[in-house]
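Colleague: take this sequence and fold it.
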Amino acid sequence: MNIVFIHQNMPGQYKHLAARLAEDPANKVVFITKRNDRDIPNVRRLVYRPSRQANEATHFYLRSTEDAVLHGQGVVRLLMGLRAEGFVPDIIVGHPGWGETLFVKDVFPAAPYLNYCEFFYRSQGQDVGFDPTVPVNPDVALRLRMRSTPLLLALEACDRGIAPTEWQRSTHPAHFQSKIEVIHDGIDTARLRGDPQARVTLPDGTVLTREDEVVTYAVRNLEPYRGFPSFMRALPRILEARSNARVLVVGGDEVSYGSPPAKDKTWREVMLTEVPVDPARVHFLGHLPYDQYLAALRVSRAHVYLTYPFVLSWSMVESMSLGCVVIGSDTAPVSEVIRHGENGLLVDFFSPSAIADQVIAVLKEPAAFAPLGLAARETVVERFELTRCLTRQIDLIRAMAGR
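Modeller: As a prediction, this is how the structure comes out:
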């Protein structure tokens, strides 16, 4: 098969899928992206750049749409180059979030298009308006409707879609949901398993093992969308109740979702001003190389994962695969996977005291809660195991391509 992947941040959700397809010498795999620093064996990488940025004079509601058009144009130029070479895709697989797939059907109208249905923006009932401290003014709601323009056009144009979870599928317009299969990207459960001998050496030289009272919190960036303020407000109670507890905080200071705080500060700086903590016990580790991130989770006794009603992080499912006891927010993306008292614990997203109480309980009686970690791993093996997910994805791709 001739396969074209499109994702600005190669490999994105296609890390395992593109690599698996490229292992077959009968396949020719092309990856269109903005990244010029990543490669996948046997995959031809083509890099595009939008010709310019969206104009500041463009209407406030339409800037994201103009930006999407510019991204789509950049991809079109590369697709037309492939067509001029005689390369005709049997299938195009792409993420619509930045507008890159807007015009794939205009270049290759006969090629099936498999759309990645990660999330559909709405002004009510999901992430926007979830936090009562963040007001939603009319401009936000109206701009958000226009932000979904490339997503809606992709849903109309695509032949099939993939969503990683049932809840993420449910965010899309009902009219198009019959097109969307729920297939997770997949978790390498053979690699992501617990290790009783795991050790982590902190920057100050302290070595932590499974015998220590380690609390972990791991996200891409420390921000409200992932419950960072609630987590920080829970720490004083945890640290007071458990004098030997150490807290490992993994994540950067950028903003992935939502808005940055005022006055040119990071959310870490804002929360440390509100909640000063002992740096000898609370360790902000920033972004970690993947193996070091896994090592931190492997020594965790209690792992906290909080999120708005938004995209479910890989990190939560990875922590479950590693056998962590997860204290998760009782929000739709999490409660789809975690059943309270069976394979994890659910708490009120906005209740630092509830978060703290659950963490303290797990730290105090690790043996009593250990079955939750075992059940968490079983859940991931049953629902998200990599080989099974890849088989389903590739079967769908072959069916769409008529193979």
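Colleague: all contacts plus neighbour counts: C-alpha atoms, from now on.
Modeller: Noted.
Colleague: sec struct for the residue lying closest to Gly258 once chain neighbours are set aside, please.
Modeller: Using Cα to Cα, 6 or more residues apart in numbering and skipping residues adjacent in sequence, the residue nearest Gly258 is Tyr225, 6.7 Å away. Look at Tyr225: counting by DSSP: H, G, I helix; E, B strand; the rest coil, its state is helix.
Colleague: so Tyr225 touches Ser259, yeah?
Modeller: No. Tyr225 is beyond contact range of Ser259, at 9.4 Å (criterion: Cα atoms under 8 Å).
Colleague: here is the second sequence; please produce its structure so I can put it next to the first one:
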Amino acid sequence: MNILFIHQNFPGQFKHLAPALVAQGHQCVALTLRVQEPTQWQGVQVLPYKIQRKQGGGMHPWLQDLDTKVIRAESCMLAALDLKKRGFMPDVIVAHPGWGEAMFLRDVWPDARIGLYYELYYQAEAGDIGFDPEFPNPAGPFDPLRLRLKNLNNALHYPLGDLGISPTRYQASTFPQKYQDRIEVIHDGINTKQAAPSAAASLKVSDTLTLTRADEVVSFVNRNLEPYRGYHVFMRALPQLLKQRPNAQVVIVGGDGHSYGAAAPKGTTWKQIFIDEVRPQISDADWARVHFVGKLPYNEFLSLLQLTRVHIYLTYPFVLSWSLLETMSTGAAIVASDTAPVREVIAHDQTGRLVDFFDQEALVSEVCTLLEDETLRDRLGAAARALINADYDLATVCLPRQLEWIAQLAKKKPGGTEL
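Modeller: Okay, the predicted model is just below:
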């Protein structure tokens, strides 16, 4: 088959699926913003598309999100038309619709089967919006209206998709029922052979300190250090944690920007805002045991997970982080927020410990309990790894199911449904 991937940051969620399809003998092409010139990646022909116009000014702010997505959709469509002129006719198109790119591809190739990666449907209630009262909704009481317009991108893609895929049950559940009826829940997959326990793991965190499993390490990981992933809650718990655990070394992974939610006020970062808030409560000696290591290369990131004694994971009701599943795969003991996406993989006192997202005292208490009890840590960590092996292993579970999903998609009658 001819298979076309659409993803603004290809390979993104398709980094295992696309090469596997190449290995099966399919011709795979990708359109993306990530490259400037045509290139090859693991047998996939990767082609750039370029943004063709600037966002218009003077529009209502609730429409700016859709405007950005339509601009990307038009730009991707023009690249697709050029690809069609050169003779490429995809049997299957696999797209992440989150940035709008696939919006007009049915108009280019009406006979292609289209599979969509359903990541999240924005919710006015019971989701991330309004979850944290410290950070009010962007549009106040009118936020449900803003979100309704933000979901227009999902609505415009719905009739295009012949089959959908979503990585977790929680993420699939955010979509209306008519979407869920066509969604298969299949995770992107965890390489459990790579993300595995290691007694020899070590990580250099400064010129004078290399941590090993002999150290009492507590780890916290965000892509970017920000409230959506509980950075503020973690930092506010840090002074008490350091006092109660005088030998603990705290390693904090994450960038200075923001990935989700609002950016920090101009001229600062969420990282620095909460450092400034808690630093007066922490002695210089204790602060020396706190290590901000930025964004780590993947091998160093895995080393941290392999040597940590307790890993802390906090999140709003939102997309579940790969890092949590990778941590579970390494057999680490975990304290996590008792939020809907987390409960899908962490059962309290079975595969980890759960605490209320906002309860800093409970967070410190659970971390200290685990640091004191090696037997408990080992039990929880072993159960966590067993769950990932059974349900999320890339080679034996997820990738075979993704390939079967492609096979099912290829058998669908193209054309989607009407709005």
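Colleague: quick TM-score on the pair, please.
Modeller: The TM-score (TM-score structural alignment, normalised by the length of structure 1) is 0.97; 402 aligned residues with a Cα RMSD of 1.4 Å.
Colleague: and Gly257 of structure 2? What does it align with in structure 1?
Modeller: Counting by TM-score structural alignment, Gly257 of structure 2 lines up with Glu254 in structure 1.
Colleague: wait, I meant Arg229 of structure 2
Modeller: In structure 1, Arg229 of structure 2 lands on Arg226 (TM-score structural alignment).
Colleague: same question, Gly161 of structure 2
Modeller: Under the alignment (TM-score structural alignment), Gly161 of structure 2 maps onto Cys158.
Colleague: and the strands in the stretch 1-150 of structure 1?
Modeller: 2-6, 28-33, 43-47, 91-94, 113-116 (DSSP state E, counting those that start in this stretch).
Colleague: turn the ones you listed into a markdown table, columns for distance to Asn343 of structure 1 and mean neighbour count.
Modeller: Putting the strands of the stretch 1-150 of structure 1 into a markdown table (distance: least, Cα to Cα, whole Å; neighbours: other Cα atoms under 10 Å) gives the following:
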| stretch | distance to Asn343 of structure 1 | mean neighbour count |
| --- | --- | --- |
| strand 2-6 | 35 | 22 |
| strand 28-33 | 37 | 23 |
| strand 43-47 | 38 | 18 |
| strand 91-94 | 33 | 25 |
| strand 113-116 | 28 | 26 |
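Colleague: turn those into JSON lines, including distance to Asp348 of structure 1.
Modeller: Compiled in JSON lines, these are given as follows (distance: least, Cα to Cα, whole Å):
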{"stretch": "strand 2-6", "distance to Asp348 of structure 1": "37"}
{"stretch": "strand 28-33", "distance to Asp348 of structure 1": "39"}
{"stretch": "strand 43-47", "distance to Asp348 of structure 1": "43"}
{"stretch": "strand 91-94", "distance to Asp348 of structure 1": "35"}
{"stretch": "strand 113-116", "distance to Asp348 of structure 1": "30"}
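Colleague: nearest approach to Phe310 of structure 1 belongs to which of the ones you listed?
Modeller: strand 113-116 (15.4 Å; Cα to Cα).
Colleague: mean distance between the closest one and structure 2 after superposition?
Modeller: Here the mean offset of strand 113-116 of structure 1 against structure 2 after fitting is 0.5 Å, by mean Cα distance after the TM-score superposition for structure 1.
Colleague: please name the residues that touch Thr351 of structure 2.
Modeller: Listed by Cα atoms under 8 Å, 6 or more residues apart in numbering, the contact set of Thr351 of structure 2 reads 334, 345, 380-384, 387.
Colleague: Asp212 of structure 1 pairs with which position in structure 2?
Modeller: Checking TM-score structural alignment: Asp212 of structure 1 goes with Asp215.
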